[in-house]
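Visitor: this one's sequence-less:
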């Protein structure tokens, strides 16, 4: 297990246990974080699992794929550098302590 840190827009912090191989979205959903709606269930066909990656983690995650790039256009207030779709990032052991900030609302 690794711990992924989700910080809601109001500053509420959630230290979420996650298993390698599951997506960040699945970990948040299983933990009950309401700010990750995940309307499409992880099919990369919505942007309701949008997160902002903490600056120190940006170069340590896999690159965005073309589908994710396209769907991020539908996110509310995307950040060209820090926005990601949490359904597109699989947890690895190297992600222990990863910090993700949640937007005020999802698209």
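Guide: Noted; the coordinates are in hand. Every value quoted in this text rests on a predicted model; they were computed, and no experiment measured them.
Visitor: contacts and neighbour counts: CA atoms only from here.
Guide: Noted.
Visitor: helices of the chain, start to end?
Guide: 24-31, 66-72 (DSSP state H).
Visitor: out of those helices, which one sits most buried?
Guide: Burial of these is given as mean neighbour count (mean count of other CA atoms under 10 Å); helix 24-31 ranks first at a mean of 21.
Visitor: structure two is appended below for comparative analysis:
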């Protein structure tokens, strides 16, 4: 298992276990992380699982593809490190990955 750290919209820190191949969104929903609504269930057709990948991790995960970048246009306060957590798959070497969730998703 890999530990993923979510900073919820209210600033609370949540550490969750995630399995390789699982999306960050799936791990968050499974563990009841606040701020991940996942309205589309991971189909990359909404932005309700938007999060900010910590700067230290941005170069260590796969970059967003065209469909994700298009959908991020709808994310509230898109910024540096913005990703749709449904599109980021857990992989070896991600232990301790830090994701901050927007206040607007609280």
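Guide: Looks like it arrived, so ask away. None of these values were measured; they are calculated from a predicted model.
Visitor: quick one: the strands in the first structure?
Guide: All strands of the first structure, identified by DSSP state E, fall at 2-7, 13-18, 50-53, 83-85, 99-101.
Visitor: output the contacting helices and strands for the last one.
Guide: Judged by 3 or more CA pairs under 8 Å, 6 or more residues apart in numbering; DSSP states H and E, the packing partners of strand 99-101 of the first structure are strand 2-7, strand 50-53.
Visitor: what range does that strand cover in the second structure?
Guide: Strand 99-101 of the first structure corresponds to residues 98-100 in the second structure, going by TM-score structural alignment.
Visitor: now do that stretch: distance to the chain's middle.
Guide: Remark: stretch 98-100 of the second structure is offset 7 Å from the chain centroid, using CA atoms, centre = their mean, to the nearest Å.
Visitor: could you dump the helices of the first structure to CSV with distance to residue 38 of the first structure?
Guide: CSV is the format used below for the helices of the first structure (distance: least, CA to CA, whole Å):
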stretch, distance to residue 38 of the first structure
helix 24-31, 7
helix 66-72, 13
